[in-house]
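J.: what's the 3D shape of this:
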Amino acid sequence: MATMTAAAPSTAVDTRSIWKVILASALGTMIEWYDFYIFGSLATVIALKFFPTESPTAALLSTLATFGAGFAARPFGALVFGRIGDLVGRKYAFLVTLLIMGGATTLIGLLPTYASIGILAPTILVIIRIILGLALGGEYGGAAVYVAEHVPDNRRGFYTSFIQITATLGLFVSLLVILIVRGSMPTATFNDWGWRIPFILSIFLVGVSVYIRSKMKESPLFTKLKSEGKTSTSPIKDSFGTARSWRTFFLVLLGAAAGQAVVWYTGQFYVNTWMKSALKINATTADTIVAVALLLGMPFFVVMGALSDRIGRKKVMMAGNLLAVIFLYPIFLGIQSAAGAITPEVKDAAGKVVTPAVAANPNTVVITLLIFLMLLFVTMVYGPIAAFLVESFPAKIRYTSVSLPYHFGNGYFGGWLPFIATALVASTGNIFAGLWFPIGVAAMTFIIGMLFLKETNHVSIHDETEESYPTPA
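T.: Purely as a prediction, here's the structure:
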């Protein structure tokens, strides 16, 4: 990366103002993650509502593919809203994305099922998921940049880590809402129409966040650039118009974002689907296990963000990737062992399932601790990455440049992981085959990151005269 100079710690920091910025940014981002992940958290139910049900596995794969379609759209959203954020302002861009997310999520809760309108149901669902992906593509980069441009250089990892918590918090809240709604009614009622409630609730959460965000001021660094006429007139061209910038993009993508994505989605998302489908753990039990593990793991995003301020972003992120490569398979093997025996499926004379196969007596404490261990790897790769991305690009194109590699990594490497992993399991008959993909990608990121990325934690983003794209090693 480019030559970097030590940033002097800020001496005049309005801590109260910083926490207001973090609260407003984090609340909205958490709600957008909730909107995005509520779909995946209900994948096994949605599969039977919006797709033909002749084959439950095919229906689940179709649902996961629809989930992946939203991720595939995220890089395009990063370009669209990143451009708006670099031209008009950070605040305006992520106010718009929040409104789009809330509206689209609510529409899923109101959408007629396959039984009612046939092929139109999955078609509309895919379109809504693409819209959600576009909006989320503009949200994360805006929130990360907005917070980073308000805080002192020497504590950027610590403060931006609160934005990093929001993805896990959004997933946790989605699971919590599902557990509450599912527990308040009979299973048949939940599967019939109760699953719609978590989607419809989004409109109320978004209303609160929009009100709070509307009171926020624009990023001081962006305001200064705009007043001096130094903002970019063509953010996309300025971000990706040279061979050097594309080389930087691919190194950040493959040496940081890709590994972060697969570790995140394996440790927090795929493991949940895998426990339900491969180990036959009851859905409520699996959701509760993951929710508790998430709650235990969330504080460590801040721990790892703060640690990266002291010892460097690269050391923390690469260690997380390496630990994931070494321990993902043993952890999943341990979860299988703790899940115990599966009672056989019972069918009647007509071939209809009377009693589904189920894990009879899973050791929930052991499984929770094993998932918590995976979450520590997640916090290592994810806690420092917002600060790392912000420090890799200059302010006038930061929104666009930060958003694209992050959402490309999470949209393609991470978002398609549940589908790819589930398909590998289905095609091989090996319940651990799905781990080949995340382990391979995390290994690639560790090698590329160690060889080519340089440290960024001493870059001053407030000194534009010394800042440039990172030059690859």
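J.: CA only for contacts and neighbour counts going forward, please
T.: Will do.
J.: which secondary structure elements does the host helix or strand of residue 175 sit against?
T.: Element membership for residue 175 (DSSP states H and E) is helix 156-183. Counting contacts by 3 or more CA pairs under 8 Å, 6 or more residues apart in numbering; DSSP states H and E, helix 156-183 packs against helix 15-41, helix 120-148, helix 196-200, helix 283-297, helix 299-311, helix 385-390.
J.: Proceed likewise with the subsequent sequence, for comparison:
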Amino acid sequence: MAGAAALQREPTEKEIRLVIAASSAGTIFEWYDFFIYGTLAGLIGAAFFPSGNETLQILLVWAGFAVGFGFRPLGAILFGYLGDRLGRKYTFLVTVTLMGIATAGVGLIPSAASIGLAAPIIVIGLRILQGLALGGEYGGAAIYVAEHAPPEKRGFYTSFIQASVVGGFVLSIIVVLACRAIIPADDFAEWGWRIPFLLSIALLGISLWMRLKLSESPVFQAMKEAGETSSNPFKESLTYPGNPKRIFVALFGITGILTTIWYTSFFSSLSFLRRDMRVDESTVEWILLIAGFISMSFYIVVGKWSDRVGRKKPIIIGAIATLALLFPIFWTMGSLANPGLAQAAKDNPVVVTGQNCTTDPFADLFDREQSGCGKILETLTASGVAYTVEEGETLGLTVGGEEVALGANWAGDPAARRDGLQDALSSRGFDFSKQRPPLANILGIGALLLVCGMLSALTYGSVAALLTEMFPAKIRYSSMSIPYHIGAGYLGGFLPLIAGIIVARTGDVYAGLWYTMAVVAFGLIVAWWGLPDGPPTDFEESNELPPVGPATP
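T.: Have a look, this model is predicted:
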């Protein structure tokens, strides 16, 4: 790489500020496009995945969410190849364009009531395009900033990319809240939810305008002029000396940790508060908006800190803290969000008796018959009610020791079963109305979400710099994008779906957190073993991960 190093020019401060601003803005817009689907999950379910089964409907929405993530690795391979062959700048211009067009398309699809099965099929197709685009976006933006940054400030400068991911989530909430404020509730549910998707066209225009002002990465320019670019970045990423180990560590020891913590902190908490705890939608959105906005600063602080202490220490601290705090955070959040529900379950325990008392959340989808007991359990879970199961010859339900009469039409009518159960439980102290917790409780929930934001920042804030330093420049785009998007695409992107299935099967609204705990625990072991200690270093030609040593001056 001597030829490339000799040709590399140090960017000016003005150029670096433009690089950070344009890359961060584009990242915010692209993640906004991707996250607006999750932010509006309930309305998307009603429009494109209608079902009389509330649990199945939300699982289908999360399945559509997961499909986009499932195609991120393919996007990483495709755009990583282009980024290492053609350049960083033009590759992420393509990705942001693809994302903007696909997102706007979701806002134009007729509902399932109008075009039937074609509606969800088209939605899935557009989610695939979004996943492909996102697979090329993060690597391009992260590398582009990192290759402009001086080594001693690389963590600080690239931390704005991580903060921009949260910024995309925050922007999606801001747009939804603004639309809710302007558009009457019934109209928003019917057609107004499409506006945030259509807004992507305007955001795409702004992003393209900003990114077209950028020049190519100086590192890539130097490699290209010196004739040192890779002829087959994908193949070389898998065969380059030491890369298999680096990819394994990047996949499980870095991405597995950060992505499950991120989606648990933001998307799981969103679904938990809004669906399981029945907190008013706008209240949840305002809490997450403020907590997310404040949390953006945490990523920048951690990125800057990592320039001094190294990349490993924040990740290890964040992973250990997550394993210790995750369950207590959500238990406390639940008690603050809907204290009446938790207290009612404690005062009047719900016991279900019967045979074959297991739930099959996909029974309706595959035309399988679910047991009567399974149907009762499914409805209780969807209502956020904790229960215990006892074997019995006949189906029965008791609340606080009192037997509840099961309606004759409950077996075949999910709506009647839900209304009947909730009416029976309401008379025994359970409150299924929309919750608006008192201010003190809202502040408490916000504080807990800030703790989640800090856990995410510790494990994510320095990652762009770390991944850039782990891989050789000529195959960097491919080498870091592939493990990052496999981890983020499958371990993180499938988290809402997997956690939802676990909750549906167990009836415990907190059980889905075990998925996050398992991934983080394994990732902690890998990170402890595989990441270098000490101050950051640039990549060195070696079969091992970068050795401990001072950053290149």
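J.: what's the TM-score here?
T.: Once superposed, chain against chain, the TM-score is 0.93 (TM-score structural alignment, normalised by the length of the first structure); 458 aligned residues with a CA RMSD of 2.2 Å.
J.: save the helices and strands packed on helix 156-183 of the first structure as CSV, and put in mean neighbour count and distance to residue 87 of the first structure too.
T.: Below are those laid out as CSV (neighbours: other CA atoms under 10 Å; distance: least, CA to CA, whole Å):
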stretch, mean neighbour count, distance to residue 87 of the first structure
helix 15-41, 22, 20
helix 120-148, 25, 12
helix 196-200, 22, 32
helix 283-297, 20, 37
helix 299-311, 21, 29
helix 385-390, 26, 17
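J.: export the ones you listed to a markdown table and tack on distance to residue 219 of the first structure?
T.: Shown next, in a markdown table, are these (distance: least, CA to CA, whole Å):
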| stretch | distance to residue 219 of the first structure |
| --- | --- |
| helix 15-41 | 10 |
| helix 120-148 | 6 |
| helix 196-200 | 31 |
| helix 283-297 | 30 |
| helix 299-311 | 21 |
| helix 385-390 | 14 |
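J.: where does the helix holding residue 175 of the first structure end up in the second structure?
T.: Aligned by TM-score structural alignment, helix 156-183 of the first structure corresponds to residues 154-181 of the second structure.
J.: ok, stretch 59-71 of the first structure next?
T.: Mapped onto the second structure using TM-score structural alignment, stretch 59-71 of the first structure spans residues 57-69.
J.: which position in the second structure aligns with residue 269 of the first structure?
T.: By TM-score structural alignment, residue 269 of the first structure lines up with residue 267 in the second structure.
J.: so how far is residue 31 of the second structure from the most centrally placed residue in the second structure?
T.: For the second structure, the residue nearest the mean C-alpha position is residue 263 (3.8 Å; CA atoms, centre = their mean). Distance, residue 263 of the second structure to residue 31 of the second structure, using CA to CA, to the nearest Å: 13 Å.
J.: same thing with residue 504 of the second structure?
T.: 29 Å.
J.: do the same with residue 200 of the second structure
T.: For residue 200 of the second structure, the distance to residue 31 of the second structure equals 11 Å [CA to CA].
J.: what do you get for residue 148 of the second structure?
T.: Residue 148 of the second structure is 22 Å from residue 31 of the second structure, by CA to CA.
J.: which residues in the second structure does stretch 220-236 of the first structure align to?
T.: Aligned by TM-score structural alignment, stretch 220-236 of the first structure falls on residues 218-234 of the second structure.
J.: just the buried positions in the matching stretch, please.
T.: 218-224, 226, 228-230, 233-234 (16 or more other CA atoms under 10 Å).
J.: which residues are in contact with that stretch?
T.: Stretch 218-234 of the second structure has contacts (CA atoms under 8 Å, 6 or more residues apart in numbering) with 1, 3-11, 77, 80-81, 84-85, 87-88, 147-148, 236, 473-475, 478-479.
J.: over to stretch 262-271 of the second structure?
T.: Contacts of stretch 262-271 of the second structure (CA under 8 Å, 6+ apart): 38, 284-285, 288, 449, 452-453, 456, 492-493, 495-496, 513, 516.
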